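Enquirer: I would like to see how this sequence folds:
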Amino acid sequence: MDVTANSRAEQAVLRYVAAARPVQRLISATLTQVAGFALLLLTSRSRASLAEGALAGAHEAAMRACEEVRALAVPDIAAHHHHHLRGAAEALLQACTAALDHGRVDGSDHDDALSRTLRASSDHLRTTARLLPGFELVDFGQACCAAHAPKRLLQDVT
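Expert: Down below sits the predicted model:
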C-alpha cells in the first residue's frame, strides 16, 4: 500500500470515528436510561406505568440509533467495530421493546428477555470501546476529580 492509499484509509477511519462516536454516545445514554427503568419495572409493579412514556422516548432513540448505525460509511478496518456497534443498537432496541412489553404482561420470560437484551447491548458497547480509540465508555476527563485537578495544581504552585 502506498502512502497516498494509506492516507486515504486513515482519513476514512477518522471520518468513521467522527460519525460513529455520537451514535455510540446515544446508545450508551439510552442504555443507561432503559437499564434504570428496567430496575424500576423489575422491582416495583405499582410504578411501572410511570415509566411507559419515558420508555417510549427511549424506544424512539434506539430506533434512531439503529438507523444512524446503518447509515455509517464503514471502512474495512472498522468493520468489526461496526458489527458490535450495530449489535449494541439492535440489542438496545430489543431491550426497549422488552421493557415496554414488561409493563403490559407479567412473567419471568419478559424479565429474562429484558435482562438478556440489556446485557447484550452492554457487552457489544464494551467491545466497541476496545476495538478503536475514542470510544471509551467512561471519559475520565469528565470525571469529578478531573475538575479539581487544575485547582490542586494551582494550590501546589502558590
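Enquirer: Only C-alpha atoms from now on, for both contacts and neighbour counts.
Expert: OK.
Enquirer: what's the longest helix in this protein?
Expert: helix 3-43 (DSSP state H).
Enquirer: so what does it touch, helix or strand wise?
Expert: helix 48-71, helix 79-104, helix 108-131 (3 or more C-alpha pairs under 8 Å, 6 or more residues apart in numbering; DSSP states H and E).
Enquirer: Off-centre distance for it?
Expert: Its chain's average C-alpha position is 6 Å from that of helix 3-43, according to C-alpha atoms, centre = their mean, to the nearest Å.
Enquirer: again with stretch 91-101
Expert: 14 Å.
Enquirer: quick one more, to check against the first:
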Amino acid sequence: MKSVDTQIRFSPMRVVEVLDEKTASYSVSAQPCFESLHGAANRMAGLLVLLAITKSRHVLDMDVHRAAAALVKAGNDEFRGLVPTPRSRHFHRHLGKAGGLLAIALRDIDSTLSGSAGARDPLAPLRAGWEELRSASICLPGFEVVDFEHSCCALHQTAN
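Expert: Below you'll find the predicted structure:
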C-alpha cells in the first residue's frame, strides 16, 4: 500500500486588520463620503473623456454633470460631519484633500462648459483628487479603489 502524502498546504491568507471600536465606527460613517467622492470622480472622468472625444462642450451629458456635482456636494457635506480617531487621521486627511480637489475639478469643468475664456484644465485637480482617494484607500480597510494604470499589461504579454 502506498503512503499518501498528507502534507497540509496553507494558501496565503490576508490578515484582516482589527480596528478599535471608535475607528471601526468612523470607518462605517466615512463609507458614504468615500463612495460619494469616488462616484463623483468617476463621473467627472467620463465627462472629460466625452469632451475630448467630441471636442464640443454642447454634447456633454448634463445628467452626468448634475450627478457629479451632487456627489461632490454630498461627499464634502458628509466629510464635515466626520470626527477622526487617532488611527483614522491619515485617512481623514486624504479624504478631505480629495473632496477639495474634486470641487476644484468640478468648478473647472463648469467653466469649460460655460465657455469661459479663462477656463482651466480640470484634468490636473481630478487626477490629484483621484490620487488622494487612492491614498486614503490604503490607510484603512474597506475603502478600495481599482487602479487601471497597468491594466493592459496582460494584452502586451499575449501580443509578444
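Enquirer: Can you pull the TM-score for these?
Expert: TM-score for the superposed chains, counting by TM-score structural alignment, normalised by the length of the first structure: 0.72, backed by 128 aligned residues with a C-alpha RMSD of 2.0 Å.
Enquirer: count of residues packed around D20 of the second structure?
Expert: D20 of the second structure: 11 surrounding residues under other C-alpha atoms under 10 Å.
Enquirer: got the contact list for it?
Expert: Listed by C-alpha atoms under 8 Å, 6 or more residues apart in numbering, the contact set of D20 of the second structure is empty.
Enquirer: Just tell me what it corresponds to in the first structure.
Expert: Matched to the first structure by TM-score structural alignment, D20 of the second structure sits across from E10.
Enquirer: Then H65 of the second structure?
Expert: Under the alignment (TM-score structural alignment), H65 of the second structure maps onto L55.
Enquirer: contacting residues around that match?
Expert: L55 of the first structure sits next to V34, F37, C96, A99, L100 when contact means C-alpha under 8 Å, 6+ apart.
Enquirer: mind running it again at 7 Å?
Expert: Taking C-alpha atoms under 7 Å, 6 or more residues apart in numbering, we find L55 of the first structure in contact with V34, C96, L100.
Enquirer: What about those, which one has the most neighbours?
Expert: Going by other C-alpha under 10 Å, C96 tops those with 30 neighbours.
Enquirer: For that one, which non-adjacent residue is closest in space?
Expert: Excluding the flanking residues, the one nearest C96 of the first structure by C-alpha to C-alpha, 6 or more residues apart in numbering is H59, at 5.3 Å.
Enquirer: Could you check how far the one you found is from L92 of the first structure?
Expert: Computed as C-alpha to C-alpha, to the nearest Å, the H59 of the first structure to L92 of the first structure distance reads 8 Å.
Enquirer: Among the two, which residue is more densely surrounded?
Expert: L92 (32 against 22).
Enquirer: Which stretch among the helices and strands packed on helix 3-43 of the first structure is buried most, on average?
Expert: Comparing those by mean neighbour count (mean count of other C-alpha atoms under 10 Å), helix 79-104 ranks first with a mean of 23.
Enquirer: average offset between that one and the second structure?
Expert: Here the mean offset of helix 79-104 of the first structure against the second structure after fitting is 1.0 Å, by mean C-alpha distance after the TM-score superposition for the first structure.
Enquirer: Provide the aligned range in the second structure for that helix.
Expert: Taking TM-score structural alignment, helix 79-104 of the first structure hits residues 89-114 over in the second structure.
Enquirer: about what we covered before: need the helices and strands packed on helix 3-43 of the first structure in a markdown table (columns: distance to A147 of the first structure).
Expert: Listed next are those as a markdown table, based on distance: least, C-alpha to C-alpha, whole Å:
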| stretch | distance to A147 of the first structure |
| --- | --- |
| helix 48-71 | 30 |
| helix 79-104 | 30 |
| helix 108-131 | 23 |
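Enquirer: Out of those helices, which is closest to L137 of the first structure?
Expert: helix 108-131 (6.5 Å; C-alpha to C-alpha).
Enquirer: Before I go, just wanted to say thanks for your time.
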